[in-house]
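**Q** my questions are about this predicted structure, shown below with the sequence.
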Amino acid sequence: MRATTPTTRSPSAPLGRFLLDSLVSLAALLPVLLLAALVAGFLSIGRAHAEEVACKGVNLLEGWATTDPARVKSVEAEAARVVNGMGKFWKIEKPGVPASYLLGTMHVTDPRVLAMPEGAPDAFAGAATVIVESDEVLDETKARIALISDPSLTMFTDGSTIETYLDADQKVILTEGLKARGLPLPTVARMKPWMIASFVSLPPCELSRKAGGARFLDQKLAQDAVSQGKTLKGLETIVEQIRAIDGLPIAFHISALVETLKLGSLVEDAMETTTDLYLEGRIATIMPMLKAASQTVDDSDSEQQSVAFEQRIITDRNHVMATRAGPSLDAGNVFMAVGALHLPGPEGVVELLRKQGFTLTVLR
């Protein structure tokens, strides 16, 4: 029995920032499962003795349908205004070349997500080239080396620590929250807050599966591509991905980390709802749902930071992905997999590829 239910949680602007930061990243953007594994490696957090933990999240939209139908209606109305908002599996065509395919993914180990939609396994099997966000997901050691090659991306290198940026209340929350997760604050004090958040923002069941060696979908696709002799290409490096998120204000990351530790079971509920929406192909509903879950109050700083986050972590990277994928797609016979939230919208990957002359048709 939970002490706090999602429908009775009081509004909070930092909660809104957290949901847009940590959960959106978790659901469809940066491969934070890999990052969490790297943090575990840095801290020597044991994975050999991992115990399977059951996922306990509930679908927020289903609960709201009974308790707050107006909220559901608002979420669905906002999603309906987003171009290319339905579908996670697309066919890419251009005259004179074999068809290619685009799959929106979630960077999670959930078996439901690993089971690709109908048609995708055959498209993958027939592809000569596989494109993922970063081919560095193949090798955690290589990824770790890439991260520590620029210590300023992951650590405070100017003599400060995370405590330098905390007020008294934040320090108490961080100290107790990390202690409950077996991470004494002094142990991680020199780590950037996004690095710590990549570990503590994951639901326990995700950490458990990763600790047991489970692969997330993009990682599995990359490994399968190599084992089957396909050409594997990455659109970004992990360092590029981390620079994107590290470039956001430190206060943004501190707030996200602190609020993560305060949220408790709502993290699992939002993750379960995101997963259900993904499986249904309702990609454009994810962001409005997360915003509705946050119950964000009118806070101009929060709104500006959220806009900056979405621009830097979603929109800017959409353009990079579409541009870099173009030459391979021009040759055809490609299976391309990127985070699902990169697909919808007027500056989403689907629309950007159309502007390059490709015809994209939703399949699932």
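**A** Sure, I can see it. Numbers count the residues shown, from 1 in each chain.

**Q** use CA for all of it now, contacts and neighbours both
**A** OK.

**Q** could you pull out the strands for the stretch 51-200 of the chain?
**A** Read by DSSP state E, counting those that start in this stretch, the stretch 51-200 of the chain holds these strands, from start to end of the chain: 89-93, 100-105, 129-132.

**Q** ok, residues contacting the second one?
**A** Strand 100-105 has contacts (C-alpha atoms under 8 Å, 6 or more residues apart in numbering) with 28, 88-93, 113, 120, 123, 127, 217-218, 329, 332-343.

**Q** quick one, that strand and strand 89-93 angle?
**A** 160 degrees (axes from the mean of the first three to the mean of the last three C-alpha atoms, to 10 degrees).

**Q** got the buried residues for stretch 351-364?
**A** Residues E351, L352, L353, F358, T359, L360, T361, L363, R364 are the ones in stretch 351-364 that count as buried (16 or more other C-alpha atoms under 10 Å).

**Q** likewise stretch 91-99?
**A** Using 16+ other C-alpha under 10 Å, the residues of stretch 91-99 that count as buried are K91, I92, E93, K94, A99.

**Q** before we move on, what about stretch 197-213?
**A** Residues of stretch 197-213 classed as buried by neighbour count (16+ other C-alpha under 10 Å): 197-211.

**Q** nearest to M321 among these?
**A** When these are compared for distance to M321, the smallest value, 22.6 Å, is given by S198; criterion: C-alpha to C-alpha.

**Q** in contact with that closest one, which residues?
**A** For S198, the contacting residues are S22, V32, L33, L35, A36, by C-alpha under 8 Å, 6+ apart.

**Q** about what we covered before: need the winner for burial among the strands of the stretch 51-200 of the chain.
**A** strand 100-105 (a mean of 26; mean count of other C-alpha atoms under 10 Å).

**Q** what about that one, distance to the chain center?
**A** 16 Å (C-alpha atoms, centre = their mean, to the nearest Å).

**Q** same question, stretch 69-84
**A** Taking C-alpha atoms, centre = their mean, one finds the center of stretch 69-84 at 21 Å from the center of the full chain.

**Q** identify all contacting residues around it.
**A** For stretch 69-84, the external contacting residues (C-alpha under 8 Å, 6+ apart) are 61, 64-65, 85, 284-285, 288-289, 292, 343-346, 350-351.

**Q** ok, back up a step: how about the buried residues of stretch 91-99, which pair is most distant?
**A** K91 and K94 (10.3 Å).

**Q** from the buried residues of stretch 197-213, which land in helices?
**A** Using DSSP state H, the subset of these located in helices is A197, S198, F199, V200, P204, C205, E206, L207, S208, R209, K210, A211.

**Q** with distance to L43 as extra columns, can I get those in a markdown table?
**A** Compiled in a markdown table, those are given as follows (distance: C-alpha to C-alpha, whole Å):
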| residue | distance to L43 |
| --- | --- |
| A197 | 14 |
| S198 | 13 |
| F199 | 11 |
| V200 | 13 |
| P204 | 17 |
| C205 | 20 |
| E206 | 18 |
| L207 | 15 |
| S208 | 16 |
| R209 | 18 |
| K210 | 16 |
| A211 | 14 |
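
**Q** and here's the other structure:
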Amino acid sequence: MRRLSRLALAASLALALLAPASARPDGEAAPVASTTATLAEAADSAPVPLLWKVSDADNSVYLLGSFHLLKPDDYPVSPDVDAAFQAADRVVFEVSPEDLHDPATALKFLQAAGYAEGGTLSDVLPLAMREKFNRILARNGASIAQFEAYEPWFVNLSLTLGLSQSMGFSGEHGLDQHLMRAAADAGKPTGGLETIDDQLRALDGTPIDEQVASLSDFIDRPQEMPGMLSDLHAAWRTGDVPALGRLTLEEMQAKTPETYRMVNVVRNQAWVPQIRALLDDSAGEDVLVVVGALHLLGEDGLVAQLDDGGYRLERVCSACVEPETQPAE
């Protein structure tokens, strides 16, 4: 656990420098609404959900696109999400809450992030990139030595998490974490589409050259990263499917195609039969499935793959329905 703490510290040091002051939150999070009026106002500005309902003759599966890092003012959730949660007999996530919160998970991350044959980060980074990264870190009293034991995918993830935190985002406020707590409070059974080991194999198995390319993107454009994260969050919050596609799918497909295949396509293909089983084998039981928004989008997404299975499929989005025009008097 000390190694994990040292890495978190290094990431925090790096991102304190990389995130421009203008990207940090202006003041404290909005207070929790405490009256019926303020709750109604908050509901009006709730995030537009990426929510689809897939149904057969006797039950339904709700597919909800999550954003793993959110802010307190991203709540309350849409009434559509509340209704889907209330209708669900159980809630299924990418990884089950028990697996995700297992104390052994942090150690598994560190083991997956390391070099199996004793390499270092400096061994895989081009000289110019390594020197630039070290200069950036040095401005805040850190050095590349604090990252040497970890592969580029994990360094990139750590830097992104550090930046997100500096902008007021938090995993604790992520939609999946929120719904895990809600399920526990409501006594709803939960499950996972994969194990933490499956997820780590996908991340750790991506080609090293694509890992380096992704990290290079961060190091070469550190001042652009807060704006990019804000754009992604805004697209998710407004339920803008085309914008999310441009910012996630198209970016990954163009720059890191094998990473896209392993992290998105292969995992989706493994999940589709499980979701079909929730419809075909679970008579009368409705299920809410919560996954990262990326997994629902595009021709490789879960929505498209389930659309041709003989099921009824509809997007659930009250905020997407344009109000009827009132006739002139």
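**A** Okay, I see it. Every value quoted in this text rests on a predicted model; they were computed, and no experiment measured them.

**Q** circling back: let me know the closest of the buried residues of stretch 91-99 of the first structure to H107 of the first structure.
**A** Taking C-alpha to C-alpha as the measure, H107 of the first structure sits nearest to K91 out of these, at 21.2 Å.

**Q** the closest one matches what in the second structure?
**A** Correspondence of K91 of the first structure to the second structure, assessed by TM-score structural alignment: K53.

**Q** F358 of the first structure now?
**A** Across the two structures, F358 of the first structure finds its equivalent in Y311 of the second structure, going by TM-score structural alignment.

**Q** do the same with Y278 of the first structure
**A** Mapped onto the second structure by TM-score structural alignment, Y278 of the first structure lines up with W236.

**Q** tell me the contacts of that match?
**A** Neighbours of W236 of the second structure in contact, by C-alpha under 8 Å, 6+ apart: P47, V48, P49, L50, F67, L244, A293.

**Q** ok, the fourth one touching G239?
**A** Okay, so that is L50 of the second structure. Yes - shown here, L50 of the second structure and G239 form a contact pair, counting by C-alpha atoms under 8 Å, at 5.7 Å.

**Q** I'd say the match of K91 of the first structure and S60 touch.
**A** Yes - taking C-alpha under 8 Å as the contact criterion, K53 of the second structure and S60 are neighbours in contact, 6.6 Å apart.

**Q** buried among the contacts of W236 of the second structure? Need that as a selection in PyMOL.
**A** Of the contacts of W236 of the second structure, the buried ones go into a single PyMOL selection, burial set by 16+ other C-alpha under 10 Å:
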select buried, resi 47+48+49+50+67+244+293
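
**Q** tell me which two in the contacts of W236 of the second structure are the farthest apart.
**A** Across the contacts of W236 of the second structure, the two members that end up farthest from each other (C-alpha to C-alpha) are P47 and L244, 14.1 Å apart.

**Q** quote the end-to-end distance of stretch 184-197 of the second structure.
**A** Across stretch 184-197 of the second structure, the terminal residues are separated by 23 Å (C-alpha to C-alpha, to the nearest Å).

**Q** which stretch of the first structure lines up against that stretch?
**A** Using TM-score structural alignment, the match for stretch 184-197 of the second structure in the first structure runs over residues 226-239.

**Q** same question, stretch 86-96 of the second structure
**A** Under TM-score structural alignment, the alignment places stretch 86-96 of the second structure onto residues 125-135 of the first structure.

**Q** and that stretch, how far from the chain's centre?
**A** Taking the mean C-alpha point of stretch 125-135 of the first structure and that of its whole chain, the gap between them comes to 20 Å (C-alpha atoms, centre = their mean).

**Q** circling back to that earlier point, which neighbours do K91 and K94 of the first structure share?
**A** With C-alpha under 8 Å, 6+ apart as the test, K91 of the first structure and K94 both reach T359.

**Q** show me what P257 of the second structure aligns to in the first structure.
**A** Taking TM-score structural alignment, P257 of the second structure has V307 as its aligned residue in the first structure.

**Q** A helix includes its match, no?
**A** Yes - under DSSP: H, G, I helix; E, B strand; the rest coil, V307 of the first structure falls within a helix.

**Q** picking that back up, how about the match of K91 of the first structure, what does it touch?
**A** Shown here is K53 of the second structure, whose contacts under the criterion C-alpha under 8 Å, 6+ apart are S60, V61, Y62, L63, R312, L313, E314, R315, V316.

**Q** gap between the aligned residue in the first structure for the fourth one and V338 of the first structure?
**A** Translated: L63 of the second structure. With TM-score structural alignment defining the correspondence, L63 of the second structure maps onto L102 in the first structure. For L102 of the first structure, the distance to V338 of the first structure (C-alpha to C-alpha) stands at 8 Å.

**Q** and the helices in the stretch 201-329 of the second structure, which stretches?
**A** Taking DSSP state H, counting those that start in this stretch, the helices of the stretch 201-329 of the second structure run over residues 208-220, 225-237, 241-244, 251-255, 257-260, 266-280, 302-306.

**Q** those helices into CSV, with extra columns for distance to L137 of the second structure?
**A** Compiled in CSV, the helices of the stretch 201-329 of the second structure are given as follows (distance: least, C-alpha to C-alpha, whole Å):
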stretch, distance to L137 of the second structure
helix 208-220, 10
helix 225-237, 16
helix 241-244, 31
helix 251-255, 25
helix 257-260, 27
helix 266-280, 35
helix 302-306, 40
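
**Q** wait, which of the ones you listed is closest to A106 of the second structure?
**A** Of all these, helix 208-220 sits nearest to A106 of the second structure, with 20.6 Å by C-alpha to C-alpha.

**Q** neighbours of L43 of the first structure, how many?
**A** Residues lying near L43 of the first structure (other C-alpha atoms under 10 Å) number 12.

**Q** what sits against it?
**A** By C-alpha under 8 Å, 6+ apart, the contact list for L43 of the first structure reads T187.

**Q** which position in the second structure pairs with it?
**A** Under the alignment (TM-score structural alignment), L43 of the first structure maps onto L7 of the second structure.

**Q** and that match, how close does it get to E148 of the second structure?
**A** Following C-alpha to C-alpha, the distance that separates L7 of the second structure from E148 of the second structure is 10 Å.

**Q** now do G174 of the second structure
**A** In this structure, G174 of the second structure and E148 of the second structure are separated by 29 Å, where distance is defined by C-alpha to C-alpha.

**Q** before we move on, what about A116 of the second structure?
**A** Noted for A116 of the second structure: a distance of 13 Å to E148 of the second structure, by C-alpha to C-alpha.

**Q** pick out whichever of those two has more residues nearby.
**A** Neighbour count, other C-alpha under 10 Å: between A116 of the second structure and E148, E148 has more, with 17 against 8.

**Q** no further queries at this time; thank you.
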